[in-house]
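Trainee: Need coordinates for the following:
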Amino acid sequence: MVGRTLIDVAIIGGGPGGLGTAIALSQLPFVRITLYEKNPEPREAGAGISLSANAWKVLDLLGASEEVKGGSKSNTHQRNAFTGDVLGVVKSPENAQADSRGAIRARRTRLQSALLSRVPEGTIQYGKKLIHLENLPTRGVRLVFHDQTEAVADLVVGADGIQSIVRRTLLPDHHLSFTGTIAWRVIVAKACLAHIPDITTSTSWWWGESGHVYFSDVDDEDEKNPYFEITVRGYREPEILGRTVVWGVPATNDRVASRVEKYDRRIKDAVSIVPEGAWREFAMFAGPRLDRIIGWDNKVALIGDSSHPLSGAFGSGATFAMEDGWILARALDYSQSLGLSIRDALEIFNNIRSPYYARMYEHLDELEEKMRKSRQESKDFDDFLRAKIKYLIYGDKDFIYKNDIQKVWEDYIVSAEGQPR
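Mentor: Have a look, this model is predicted:
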């Protein structure tokens, strides 16, 4: 064991990734952390969030799993959005077998609260919108905030999401583009929907030609007044002019209702119940894969959506970001124990996580090709939907939902030190 060098770390962004990174790094006595969040108070946009075996593993490691509860996804129906016909039922998702707690859908705010409770007091500074980063020729990175305050850190962690200013500064030639998809999300009291047949009895996907509707519990069965999520998606939406990434802005009931007017009556009835002003709109943007998720002579690391701008392609973005933060902490601890530098630690982090994201991009490319062929070969719409469900929902994604991040790290150590298991 060698002496440890004190490291000042600035984390940009207070979402699940930033909070998870702060928790993981706070366990290292040689790290001094400040998390900078642009909002004036804790805030989490969205409705529900899916958590599977990979999420439980990292939440256990962060000590935050006990406080996270939600609705079970063990009874999931796939339906034709026009007719309501059931095209498939999953009683127990495969990834649930990797953890007895199963796959759940939880309120995003509950995950946020669970993580916040584990972040050491005094770590977070609110109202700190980053506007400028400068790679200093000597030590670290200079940060400038909207309120004209400044800071210097040995290491900057970009946990600032799809719109990441850290990524844009690091890689000015990397650009996002609108995917054509917009999601409208809301959570409402489950009791308001209980009279509509087949809506609240299970998690369900209702598939249309140019969009889909998703229904799910976000509270467990013990909740006195449980809430329920409705998400409406449009796949071929017109470009949003005059703005870039639209995230969590209010949407009118008419705007959402227009996307489901040709769907089954039950969907229209459910959408019509939402109070005016409750819908939030999320326009999906994505960008090409990054060759490396570190930069500036290994003074900056990107995590979560800032490192793989896929805009929710796998519905597990918060988990990916928390996994990133945990691996980053392990890499720093390991490197310091060997007398190595931050540079070495970030190379380890990149070598573990960057190939993982490359695999996701490859998976999406393969899926797109399968969907293209299915569209050409399908006899009718239901036939195409069955193929879509087969590849999109039931396709092999164990490398994501069954990922054991602790084992990933243990395997790296075995490989690095050349020790047989």
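Trainee: CA only for contacts and neighbour counts going forward, please
Mentor: Noted.
Trainee: what are the ranges of the strands in the stretch 151-300 of the chain?
Mentor: Ranges of strands in the stretch 151-300 of the chain, per DSSP state E, counting those that start in this stretch, are 155-158, 177-189, 203-207, 211-217, 227-234, 247-250, 280-286, 294-295, 300-302.
Trainee: Let me have these in JSON lines, adding distance to Pro16 as columns.
Mentor: Output for the strands of the stretch 151-300 of the chain, formatted as JSON lines (distance: least, C-alpha to C-alpha, whole Å):
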{"stretch": "strand 155-158", "distance to Pro16": "12"}
{"stretch": "strand 177-189", "distance to Pro16": "19"}
{"stretch": "strand 203-207", "distance to Pro16": "24"}
{"stretch": "strand 211-217", "distance to Pro16": "21"}
{"stretch": "strand 227-234", "distance to Pro16": "20"}
{"stretch": "strand 247-250", "distance to Pro16": "16"}
{"stretch": "strand 280-286", "distance to Pro16": "18"}
{"stretch": "strand 294-295", "distance to Pro16": "20"}
{"stretch": "strand 300-302", "distance to Pro16": "14"}
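Trainee: quick one, which of those is packed in tightest?
Mentor: strand 300-302 (a mean of 28; mean count of other C-alpha atoms under 10 Å).
Trainee: so what secondary structure elements neighbour that strand?
Mentor: strand 155-158, strand 294-295 (3 or more C-alpha pairs under 8 Å, 6 or more residues apart in numbering; DSSP states H and E).
Trainee: Can you give the distance from it to the centre of its chain?
Mentor: Offset of strand 300-302 from its chain centre (C-alpha atoms, centre = their mean, to the nearest Å): 17 Å.
Trainee: Show me which residues of the helix or strand just after that strand are buried.
Mentor: Moving toward the C-terminus from strand 300-302, the next helix or strand (DSSP states H and E) is helix 317-337. Of the residues in helix 317-337, 317-336 count as buried by neighbour count, 16 or more other C-alpha atoms under 10 Å.
Trainee: And stretch 55-75, by the same measure?
Mentor: Under the neighbour-count criterion of 16+ other C-alpha under 10 Å, stretch 55-75 has 55-59, 61-65, 68-74 buried.
Trainee: what's in contact with it?
Mentor: Here stretch 55-75 makes contact (C-alpha atoms under 8 Å, 6 or more residues apart in numbering) with 20, 23-24, 89-93, 99, 102-107, 110-111, 114-115, 117-118, 202-203, 216-221, 319, 322-323, 326, 401, 404-406.
Trainee: Ok, stretch 384-399 next?
Mentor: Applying C-alpha under 8 Å, 6+ apart, the external contacts of stretch 384-399 come out as 78, 80, 87-88, 95, 207, 367, 370-371, 374-375, 378.
Trainee: Of those, which pair is most distant in space?
Mentor: Spatial extent of the contacts of stretch 384-399 (C-alpha to C-alpha) is set by the pair Asn95 and Ser378 at 28.7 Å.
Trainee: another one to check against the first:
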Amino acid sequence: MTARRPYVAVVGGGIGGLAVALGLRQQGIEAVVHEQARELTHQGAGIAIGANGHRALRDLGVTERLTASAARPVRADFRHWRTGRSMVTHHLTGSYEERFGAPFWTVERAAVQQALLARLGPEHVRLGARCTAVEQTADGAVLRFADGTAAEADAVVGADGIHSAVRHHLFGPDEAVFSGTSGYRALVPLDRLRHVPELAEPVLWLWLGPGRHFIAYPVADGSALNFLAVVPDRSWTVESWSTEGDPGELRAAFDGWHPFVTEVLGACDHPGRWALYDREPQRTWSAGRVTLLGDAAHAMLPHHGQGANQALEDAVVLARLLAGTDADGVAGALRGYERLRRPRTRLIQAGSRKNAGCFQLPDGPEAEARNERLTGLPDDLAWIHGYDALAALRTAPAPV
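Mentor: Next up is the predicted model:
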């Protein structure tokens, strides 16, 4: 009897879900994405794609589609919150690309989703499908949806975010961890910022100050500036891409900061605001024929800029492992995926938490010591940006 290749159901149509479905189909595996939204609105402003994420996108065949819309910052520049003094800089072209083997991009999240969707084909995405239950049988799994429909598959991938329904049904309820901070985010057209001299060249700006920090970088082929402003606020607990913040409160939170920051905030009329959560690392991601991917498996704070990158790494590894087995071998492939991916993402989750405090130190000896440590950033982060997920898969020990 000829072995049958697995059929895979993916829950969640974000970057990770679209990427794993695309990777599977490129390997000849039938995969369908079930997304609860009735349309893919592509919210979320900008993201950074490091060399590690770029390699995954290249493997998925979408980098050419993104080249026109991605920006390529020439350097990362850490600035003093009030004086504007450049404390540490690192090149993001030239030596970065030579060392890590791929470029560093800043791009709209929507552009990445659209590129993945175009390559995958919208006919492989089922919209308006809110997953309410996951059941496993002796030889498969069943997804049940709020509209009363069901879908059977040989494997299920929960790529449905930090509040994952799939994780809930696998492992029971758990609580996301609130960081006590929230992030304001928006895209500002650069033609509204022509009087800000620092924006004459594409740069990843990191403004570090007491109790808060401000990150900005170009997207949309350099026609817009994306910013993330992180502030302390234990009373703001709304975790949603679509919630709007008060622009007056945002500007007041950065009163006295350098004109770069205040001018950018002054040009923003409708900032989004969402509370920043992560989760404690999962002890396991998989049960039988069901596994987790991206934020559903390892939700992290944005302070390493690695959320989307890690979902992309997950996707290409999982797609290759499922493509290398038949329908009967799904559970073993999922165990291999988790064994390879979980140690790395745990470390990045921990580093993302640590960076929040590092970026928000008051002026003084601790801040000066931090600045000294930042001079070694390329070496400290080489294990993240220099990582090749598929090369790691090829050299991983064979399953026992």
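Trainee: Can you give me the TM-score here?
Mentor: Remark: TM-score between the superposed chains equals 0.90 [TM-score structural alignment, normalised by the length of structure 2]; 396 aligned residues with a C-alpha RMSD of 2.8 Å.
Trainee: follow-up on the earlier one: quick one, which of Asn95 and Ser378 of structure 1 is more surrounded?
Mentor: Using other C-alpha atoms under 10 Å as the criterion, Asn95 of structure 1 and Ser378 rank with Asn95 on top: 20 against 14.
Trainee: how about stretch 39-49 of structure 1: buried residues?
Mentor: Counting neighbours by 16+ other C-alpha under 10 Å, one finds that the buried residues in stretch 39-49 of structure 1 are 44, 46-49.
Trainee: try stretch 337-344 of structure 2
Mentor: Across stretch 337-344 of structure 2, burial judged by 16+ other C-alpha under 10 Å covers 337-338, 340-342.
Trainee: against structure 1, where does it fall?
Mentor: Aligning stretch 337-344 of structure 2 against structure 1 (TM-score structural alignment) gives residues 349-356.
Trainee: and that stretch, how far from the chain's centre?
Mentor: From the chain centre to the centre of stretch 349-356 of structure 1 is a distance of 17 Å (C-alpha atoms, centre = their mean).
Trainee: in the superposed pair, what's the mean gap between that stretch and structure 2?
Mentor: Superposed on structure 2, stretch 349-356 of structure 1 shows a mean distance to its aligned partners of 1.4 Å (mean C-alpha distance after the TM-score superposition for structure 1).
Trainee: tally of neighbours for Val218 of structure 1?
Mentor: Around Val218 of structure 1 there are 29 other residues, counting by other C-alpha under 10 Å.
Trainee: I figured it was touching Ile230, is that so?
Mentor: No: judged on C-alpha atoms under 8 Å, Val218 of structure 1 makes no contact with Ile230 at a distance of 10.1 Å.
Trainee: Give the buried residues for stretch 7-26 of structure 2.
Mentor: Judged by neighbour count using 16+ other C-alpha under 10 Å, the buried positions of stretch 7-26 of structure 2 are 7-26.
Trainee: what's the distance between Ser378 of structure 1 and Glu209 of structure 1?
Mentor: Distance of Ser378 of structure 1 to Glu209 of structure 1, given as C-alpha to C-alpha, to the nearest Å: 13 Å.
Trainee: Next, the angle strand 204-209 makes with the biggest helix by length in structure 2.
Mentor: Looking across structure 2 with DSSP state H, the single longest helix is helix 330-358. Between helix 330-358 of structure 2 and strand 204-209, the angle comes out at 50 degrees (axes from the mean of the first three to the mean of the last three C-alpha atoms, to 10 degrees).
Trainee: and helix 330-358 of structure 2, how far out from the chain's middle?
Mentor: With C-alpha atoms, centre = their mean, you get 13 Å for helix 330-358 of structure 2.
Trainee: Packing partners of that helix?
Mentor: Applying 3+ C-alpha pairs under 8 Å, 6+ apart, one finds that helix 330-358 of structure 2 contacts strand 290-292, helix 295-298, helix 307-323.
Trainee: Just put these in a markdown table and tack on distance to Phe178 of structure 2.
Mentor: Shown next, in a markdown table, are those (distance: least, C-alpha to C-alpha, whole Å):
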| stretch | distance to Phe178 of structure 2 |
| --- | --- |
| strand 290-292 | 21 |
| helix 295-298 | 15 |
| helix 307-323 | 17 |
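Trainee: how about these, which one is nearest Trp257 of structure 2?
Mentor: With C-alpha to C-alpha as the criterion, Trp257 of structure 2 lies closest to helix 307-323 of those, at 28.1 Å.
Trainee: With structure 1 overlaid, how far apart is the closest one on average?
Mentor: With mean C-alpha distance after the TM-score superposition for structure 1, helix 307-323 of structure 2 departs from structure 1 by a mean of 1.5 Å once superposed.
Trainee: so that helix matches what in structure 1?
Mentor: Using TM-score structural alignment, the partner range for helix 307-323 of structure 2 is residues 317-333.
Trainee: Distance from that stretch to the middle of the chain?
Mentor: Relative to the chain's own centre, stretch 317-333 of structure 1 is displaced by 13 Å; criterion: C-alpha atoms, centre = their mean.
Trainee: cool, stretch 332-345 of structure 1 as well?
Mentor: Per C-alpha atoms, centre = their mean, the centroid offset for stretch 332-345 of structure 1 relative to its chain is 28 Å.
Trainee: now swap in stretch 303-318 of structure 2 and tell me
Mentor: Relative to its chain's centre, stretch 303-318 of structure 2 lies at 6 Å (C-alpha atoms, centre = their mean).
Trainee: Which residues does that stretch contact?
Mentor: Stretch 303-318 of structure 2 is contacted from outside by 15-17, 19-20, 23, 47-50, 52-54, 56-57, 59-60, 293-295, 299-301, 333-334, 337, 341, 345, 348, 351-353, 355-356, 389-390, 393, using C-alpha under 8 Å, 6+ apart.
Trainee: Name the next helix or strand downstream of the longest helix of structure 2, please.
Mentor: In N-to-C order, the element after helix 330-358 of structure 2 by DSSP H and E is helix 365-374.
Trainee: chain center to the helix or strand just after that next one, what's the gap?
Mentor: Downstream of helix 365-374 of structure 2, the first helix or strand assigned by DSSP H and E is helix 377-380. Mean C-alpha position of helix 377-380 of structure 2 versus that of the full chain (C-alpha atoms, centre = their mean) differs by 21 Å.
Trainee: As CSV, the buried residues of stretch 337-344 of structure 2 with distance to Ala267 of structure 2 would be great.
Mentor: Listed next are the buried residues of stretch 337-344 of structure 2 as CSV, based on distance: C-alpha to C-alpha, whole Å:
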residue, distance to Ala267 of structure 2
Tyr337, 45
Glu338, 44
Leu340, 45
Arg341, 41
Arg342, 41
